[in-house]
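Chemist: have a look at this fold, sequence not included:
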């Protein structure tokens, strides 16, 4: 197995996510102002990209309200702190079946399936520089929830993202998702340079062991740009794994709420630790404008 460590790396901070983390940590931002402030904190510590979900300010539950995304972007712009904005476009593909003895009809209360156009409404309104494209379908958790992204849905979403002039961050949770990404690229639906996020260690996707990581890297086109992360206690150690594999870094409270055992983290804490690790490996941390040049992005905010 050959390792080609990264030397110039960028850090993405995924600041809040959509998981049930707000009840476990008061550091997980909820309101648009708090999410924006957390993005600013991460950017001040060295994150060039901020990956943004929004939450209902009253309940803390995940939301896909376009108005909340607009407020977050406006707060960031008003701060004057430069960063590359990356919106999730993963919500709206949630299918929850009924119990195993009666899977149909689906559980309507827990299912959120909408059109490609609606899934990208906030992206069309705000025009961030990047938005995610979850490149496949996968079981999540131990129940009946399925993250659903069919090839037809992905084609539709990729085409719409392309027309908006936004760079898709292709999220790969398992090996077949990389095959789907190559298929989209072959049809001209992913512009170069292709940006990939390897999402490792998430049940029931690709495990975060090094052979699996390197298998994905080995099967990726040489000119694609990738980051890699893992979750929970493996998030910070995976900073080094991503760099050794030749990739970039993602940290943040979406994937891990702990700085160390018993100590809750902020997004600034996690970003600062990632910078320390990367610089200790002789890496140069890229800033927002350097990332824009690398990914051929147009600054909008």
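Modeler: Thanks, I have it. Bear in mind that the values here come from a model prediction, so they are computed numbers and not experimental data.

Chemist: can we go C-alpha only for contacts and neighbour counts from here?
Modeler: Fine.

Chemist: ok, and the closest non-adjacent residue to residue 16?
Modeler: Nearest-residue entry for residue 16: residue 254, 4.6 Å, with adjacent residues in sequence omitted and distances by C-alpha to C-alpha, 6 or more residues apart in numbering.

Chemist: mind checking the SS state of the one you found?
Modeler: Assigned with DSSP: H, G, I helix; E, B strand; the rest coil, residue 254 falls in the coil class.

Chemist: did I read that right, residue 95 in a strand?
Modeler: Yes - using three-state DSSP, the assignment for residue 95 is a strand.

Chemist: what's the neighbour count on it?
Modeler: When neighbours are counted by other C-alpha atoms under 10 Å, residue 95 registers 19.

Chemist: show me what the helix or strand where residue 154 lies is packed against.
Modeler: In the assignment (DSSP states H and E), residue 154 maps to helix 151-164. Counting contacts by 3 or more C-alpha pairs under 8 Å, 6 or more residues apart in numbering; DSSP states H and E, helix 151-164 packs against helix 116-119, strand 130-134, strand 167-172, helix 175-186.

Chemist: could you export these as CSV, including mean neighbour count and distance to residue 42?
Modeler: Formatted as CSV, the helices and strands packed on helix 151-164 follow (neighbours: other C-alpha atoms under 10 Å; distance: least, C-alpha to C-alpha, whole Å):
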stretch, mean neighbour count, distance to residue 42
helix 116-119, 18, 26
strand 130-134, 25, 17
strand 167-172, 25, 19
helix 175-186, 18, 29
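
Chemist: columns distance to residue 149 on top of those, output as CSV?
Modeler: Listed next are the helices and strands packed on helix 151-164 as CSV, based on distance: least, C-alpha to C-alpha, whole Å:
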stretch, distance to residue 149
helix 116-119, 10
strand 130-134, 7
strand 167-172, 11
helix 175-186, 10
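
Chemist: next, the one to line up against it:
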């Protein structure tokens, strides 16, 4: 069987140190956590940036600082977010009292020299921190973002939260030539009450979404909170890859706060117990068709 790529998502754009003091938010903290996760077996780092006040940003200079610190210590694949987060630079106040995700800010995630970037083509409305937030990624915005990645030589990590994202956005843009196979598609499941438009996790939902993927796709599964462990384990059994980390899940077990490396170590242990192997960054680059790097 092919090797399993383990992605660590150390920070995210929503969780806070108040929820988990182990959450890394500043460049040095993030680089240190990624280094520990790399030593534990992670091959990709899905990175979010934070301002000095810990609020979300896609500021390219902050991303460059994170990326430089990570690359000085590891050959892990660097994957910057274009999703941003739910506060800080990522929100625009509207006259009607609603808040809207800042699409222009999100684009800056492509401008820091990453090998990959998350392609977040979602459109949804949600409530976070007492604010009603609109995330509007229209078809033309999706195409603009895909073109930006293509121009910069960035491979998309296509993020999908449900079947419509696969059919409406990802498949359409792949068919228009904005990515080369293999297409790397990350399915985010398990969000409480449809948060961010995501589907709940179940065996049937995951299996159905896999069947909808375009030809020549390889898939990754990340899941929120307590769904992370069963969903990623099922993904391994179904021949996929996995993402773990504090972006998605604060806990190692009920009442026990996690660190990123704890979650990576457990995932790698499960892979080995299933008589499989985790991929090194060099092996993951070969699987994904990315050029090699040296440190």
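Modeler: Arrived safely. Owing to the predicted nature of the structure, the values given are computational and were not obtained by experimental measurement.

Chemist: what's the TM-score here?
Modeler: After superposition, the two chains reach a TM-score of 0.89 (TM-score structural alignment, normalised by the length of structure 2), with 284 aligned residues with a C-alpha RMSD of 2.1 Å.

Chemist: right, and the helices and strands packed on helix 151-164 of structure 1 - which one's nearest residue 56 of structure 1?
Modeler: helix 116-119 (16.9 Å; C-alpha to C-alpha).

Chemist: list the contacts of the closest one.
Modeler: 89, 90, 91, 92, 153, 156, 157, 160 (C-alpha atoms under 8 Å, 6 or more residues apart in numbering).

Chemist: doesn't residue 132 make contact with the second one?
Modeler: Yes - with contacts defined as C-alpha atoms under 8 Å, residue 90 of structure 1 counts as touching residue 132 at a distance of 6.8 Å.

Chemist: quick one: contacts for the aligned partner of residue 298 of structure 1 in structure 2?
Modeler: Superposed on structure 2 with TM-score structural alignment, residue 298 of structure 1 falls opposite residue 291. Contact analysis of residue 291 of structure 2 by C-alpha under 8 Å, 6+ apart lists residue 285.

Chemist: could you look up the SS state of residue 291 of structure 2?
Modeler: Residue 291 of structure 2 ends up coil, using three-state DSSP.

Chemist: and it, how far is that from residue 75 of structure 2?
Modeler: 12 Å (C-alpha to C-alpha, to the nearest Å).

Chemist: now residue 121 of structure 2
Modeler: From residue 121 of structure 2 to residue 75 of structure 2 the distance is 28 Å (C-alpha to C-alpha).

Chemist: residue 133 of structure 2 matches what in structure 1?
Modeler: That one, residue 133 of structure 2, aligns with residue 145 by TM-score structural alignment.

Chemist: show me the contacts for the residue nearest to that match when sequence neighbours are not counted.
Modeler: Beyond its immediate neighbours in the sequence, the residue positioned closest to residue 145 of structure 1 (C-alpha to C-alpha, 6+ apart) is residue 96, lying 4.2 Å away. Residues in contact with residue 96 of structure 1 (C-alpha under 8 Å, 6+ apart) are 106, 107, 108, 110, 111, 144, 145, 146.

Chemist: looking at those residues, which has the most residues close by?
Modeler: That'd be residue 145 among the contacts of residue 96 of structure 1, by other C-alpha under 10 Å, with 19 neighbours.

Chemist: give the contact list for it.
Modeler: 94, 95, 96, 97, 139 are the contacts of residue 145 of structure 1 under C-alpha under 8 Å, 6+ apart.

Chemist: if we can go back for a sec, the match of residue 298 of structure 1 and residue 155 of structure 2: what is the separation?
Modeler: For residue 291 of structure 2 relative to residue 155 of structure 2 (C-alpha to C-alpha), the value is 11 Å.

Chemist: kindly report the same for residue 219 of structure 2.
Modeler: On the measure of C-alpha to C-alpha, residue 219 of structure 2 and residue 155 of structure 2 end up 14 Å apart.

Chemist: before we move on, back to that, can you tell me what the residue nearest to residue 16 of structure 1 aligns to in structure 2?
Modeler: Checking TM-score structural alignment: residue 254 of structure 1 goes with residue 247.

Chemist: my read is that residue 193 of structure 1 contacts residue 295, right?
Modeler: Yes - here residue 193 of structure 1 reaches residue 295: they are 6.1 Å apart, a contact under C-alpha under 8 Å.

Chemist: more crowded one of the two?
Modeler: Between residue 193 of structure 1 and residue 295, counting by other C-alpha under 10 Å, residue 295 is the more crowded of the two (18 against 13).

Chemist: equivalent range in structure 1 for stretch 229-236 of structure 2?
Modeler: Going by TM-score structural alignment, stretch 229-236 of structure 2 lines up with residues 236-243 of structure 1.

Chemist: and residue 33 of structure 1, what is it in contact with?
Modeler: Counting by C-alpha under 8 Å, 6+ apart, residue 33 of structure 1 has contacts 71, 72, 75.
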